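Q: sequence plus predicted model, see below.
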Amino acid sequence: MSINTLEEAVALTKKFTSKPCNEELLKIYALYKQATEGDNEGERPGGFDFVAAAKYNAWLNQAGKSKEEATKQYIAFVNEISSKYL
């Protein structure tokens, strides 16, 4: 099964029967945010909110990537890992 749009990829991740590892989840999150919003312009989370900081940093690592390229990479990555989680 191959998906071709961002919407199909998002829908597929919701069908996963087990949870991807944290590294994969961060990559999914960062590519999705870059694809839908572009570069991370938000404030860095402070204090001890480690999850928010990890998500912020993952998205920040995608900076400069076009929405189109991030969309392609998101779809490709979801296709790649879907066999492990469906």
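A: Great, that's in hand. Residues are numbered from 1 along each chain as shown.
Q: alpha carbons only for contacts and neighbour counts from here, please
A: Noted.
Q: how about the helices in the chain?
A: Taking DSSP state H to define them, one finds helices in the chain at 6-13, 22-37, 50-60, 67-85.
Q: which residues touch Asp39?
A: Asp39 sits next to Trp59, Leu60, Gln62, Ala63, Gly64, Lys65 when contact means CA atoms under 8 Å, 6 or more residues apart in numbering.
Q: out of those, which is nearest to Lys33?
A: Using CA to CA, Trp59 is the member of those that sits closest to Lys33, with 6.8 Å.
Q: can you count the residues close to that closest one?
A: The burial metric for Trp59, expressed as a neighbour count using other CA atoms under 10 Å, is 23.
Q: I figured it hits Glu41, correct?
A: No - if you go by CA atoms under 8 Å, Trp59 and Glu41 don't touch, sitting 10.0 Å apart.
Q: included below, for side-by-side comparison, is a second structure:
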Amino acid sequence: MTLEEAVNLTKQFTQKPSNEELLKLYALYKQATEGDNLGERPGGFDFKAAAKYNAWIALKGKDKTVAESEYVALVANLATKYIS
């Protein structure tokens, strides 16, 4: 399965994954498509943006192709839970 196919598969989920799963999907996707997070950490009380930033920054140094395969594997695993 390609990255694009995995992204399309997530759109077929009949239930929303947990926040932890969503953050992992987000971080792996961003690392696979953009590489290391070079942006500044969101400030203030934007907790959602801060959580996304922290999830992505935790993958710093992970190779894009490794992140892509982990994303595809995670989507395949979640599909068994969230596609009925």
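A: Cool, the structure landed. Quick caveat, the model's predicted, so the values are computed rather than measured.
Q: returning to that earlier point: of the contacts of Asp39 of the first structure, grab the buried ones for ChimeraX.
A: Listed next is the ChimeraX selection for buried residues among those, using 16 or more other CA atoms under 10 Å:
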select :59,60,62
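Q: could I get the contacts of Asp39 of the first structure as TSV with distance to Ser83 of the first structure?
A: Shown next, in TSV, are these (distance: CA to CA, whole Å):
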residue	distance to Ser83 of the first structure
Trp59	25
Leu60	28
Gln62	25
Ala63	28
Gly64	30
Lys65	26
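Q: gap between stretch 73-83 of the second structure and the chain center?
A: From the chain centre to the centre of stretch 73-83 of the second structure is a distance of 13 Å (CA atoms, centre = their mean, to the nearest Å).
Q: what sits against Asn40 of the first structure?
A: The neighbours of Asn40 of the first structure, taking CA under 8 Å, 6+ apart as the test, are Gln34, Tyr56, Trp59, Leu60, Ala63.
Q: show me the contacts for the spatially most central residue of the first structure.
A: Centroid-nearest residue in the first structure, with CA atoms, centre = their mean: Ile28, separated by 2.1 Å. For Ile28 of the first structure, the contacting residues are Tyr74, Phe77, Val78, by CA under 8 Å, 6+ apart.
Q: tell me, how many residues neighbour the nearest residue to the last one once chain neighbours are set aside?
A: Closest residue to Val78 of the first structure apart from its sequence neighbours, by CA to CA, 6 or more residues apart in numbering: Ala9 at 6.2 Å. Counted by other CA under 10 Å, the residues lying close to Ala9 of the first structure total 21.
Q: give the equivalent position in the second structure for Ala9 of the first structure.
A: Here Ala9 of the first structure is matched to Ala6 in the second structure, going by TM-score structural alignment.
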